[in-house]
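Student: give me a 3D structure for the following:
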Amino acid sequence: MSHKVLVPFDGSSSSKQAVQFAISSLKERDSILLINVQRPQYEEYQRVGNISKEELDKFYAQRGEEILQKAENDLKESNCKYEKVIKLGLPSLEITKAAKENSAHSIIMGSRGMSPVLSNALGSVTYSVLHLAPCPVTIVPCKE
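Tutor: Below is the predicted model of the structure:
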């Protein structure tokens, strides 16, 4: 039986360590769903200055692709099966929604991401995912 493991990736060293942990934890038939969530700053606007919402969405998709590229190199080297997805929205909601929609067996994520640190324990996205997740969550501690 194969399992899909969801791994949120924001380019932080903590998320890189989560990818490495996920790779080392996979069984032969398992796969990784690598997700990057871009949080748009325009949610209620059709235009921001001279830029349309569609142009901004394209920008965020491109930025997400660039970030995921950093994890893809490790995934390709390990020869594990993976898919990737870029979402726009609130990270904790999009991560847990993707876990439900893709029937993820588990979520493996870093203890903190790229946003400013508000506590010494867990990042705010990690904390929220723990409470909203439809499946088990493994938190990989940051070794820095």
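Student: drop to CA atoms for contacts and neighbour counts, all remaining ones
Tutor: Fine.
Student: mind giving me the packing neighbours of the strand or helix carrying I107?
Tutor: Using DSSP states H and E, I107 sits within strand 106-110. With contacts taken as 3 or more CA pairs under 8 Å, 6 or more residues apart in numbering; DSSP states H and E, strand 106-110 sits against strand 4-8, helix 13-25, strand 137-140.
Student: what's the closest of those to R47?
Tutor: Proximity to R47, assessed across the helices and strands packed on strand 106-110 by CA to CA, is greatest for strand 4-8 (28.9 Å).
Student: which stretches of the chain form helices?
Tutor: With DSSP state H applied, the chain shows helices at 13-25, 53-78, 91-101, 124-132, listed in chain order.
Student: looking at the ones you listed, which is nearest to Y42?
Tutor: Closest approach to Y42 among the helices of the chain (CA to CA): helix 53-78, 7.8 Å.
Student: here's the other one to compare against:
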Amino acid sequence: MLTYKKILVPYDGSEHAKKALAQAVGIASAGKDAKLFIASVCNMVSAMSNFDQVSIAEGVLTTKLSEDLEEQCKSDLKEAASAMPEGIEHEEIYEVGSPGPVLLNMAEEHGIDLIVMGSRGLGPLKGIFMGSVSSYLVSRAKCPVLIVK
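Tutor: Below is the predicted model of the structure:
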């Protein structure tokens, strides 16, 4: 059986992300000395682009949306970490940026053996991951990518 030592799990709180985390925990527990890297990537640009047609005289709305989104991303990461069973080594990673390139960089930076992610997320306002992010990683990652539905 293949064993993976370093597993990256993008997490945004969606049902698909929760299923992916459960799969990653199962894979890690079946191996020896495996470590999960739970990642939350806060995509501010995508969320703000949904408000292009809203006239914002002051930066208050933009600032409030940014703060809310960042708080939600950090909350999602805490949720994932609290769901980790005892005995599974894990590290939480939080970054702001475009999810595809940021996750790809994380994978390379940490020497990831496997990426386990949900097939879709919660959309640009609340969540981060969409089908396009999983497609991006499948086509560019140097390691295997497991897409969980």
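Student: need the TM-score between these chains.
Tutor: Overlay of the two chains. TM-score (TM-score structural alignment, normalised by the length of the first structure): 0.77; 130 aligned residues with a CA RMSD of 2.7 Å.
Student: on that earlier part again, could you check the angle helix 124-132 makes with the strand holding I107 of the first structure?
Tutor: Calculated by axes from the mean of the first three to the mean of the last three CA atoms, to 10 degrees, strand 106-110 of the first structure forms an angle of 160 degrees with helix 124-132.
Student: most remote residue from the first structure's center?
Tutor: Centroid-distance maximum for the first structure: N50 at 30.0 Å, with CA atoms, centre = their mean.
Student: separation between it and E43 of the first structure?
Tutor: Per CA to CA, to the nearest Å, N50 of the first structure is found 16 Å from E43 of the first structure.
Student: same check, this time on V125 of the first structure
Tutor: Going from V125 of the first structure to E43 of the first structure by CA to CA gives 19 Å.
Student: the two: which is more packed in?
Tutor: More crowded of V125 of the first structure and E43, by other CA atoms under 10 Å: V125, with 19 against 10.
Student: I figured that one hits T96, correct?
Tutor: No - using CA atoms under 8 Å, V125 of the first structure is not in contact with T96, being 10.6 Å away.
Student: for A22 of the first structure, see how far away the nearest residue to Y60 of the first structure once chain neighbours are set aside is.
Tutor: Leaving aside its sequence neighbours, Y60 of the first structure sits nearest to Q38 (CA to CA, 6 or more residues apart in numbering; 6.2 Å). Q38 of the first structure sits 22 Å away from A22 of the first structure, going by CA to CA.
Student: same thing with K53 of the first structure?
Tutor: Here K53 of the first structure is placed at a distance of 35 Å from A22 of the first structure (CA to CA).
Student: higher neighbour count, these two?
Tutor: A22 (22 against 17).
Student: what lines up with that one in the second structure?
Tutor: In the second structure, the residue equivalent to A22 of the first structure is A24, according to TM-score structural alignment.
Student: excluding chain neighbours, what is closest to that match?
Tutor: With CA to CA, 6+ apart as the criterion, A24 of the second structure has its nearest non-adjacent residue at 6.2 Å, and that residue is V116.
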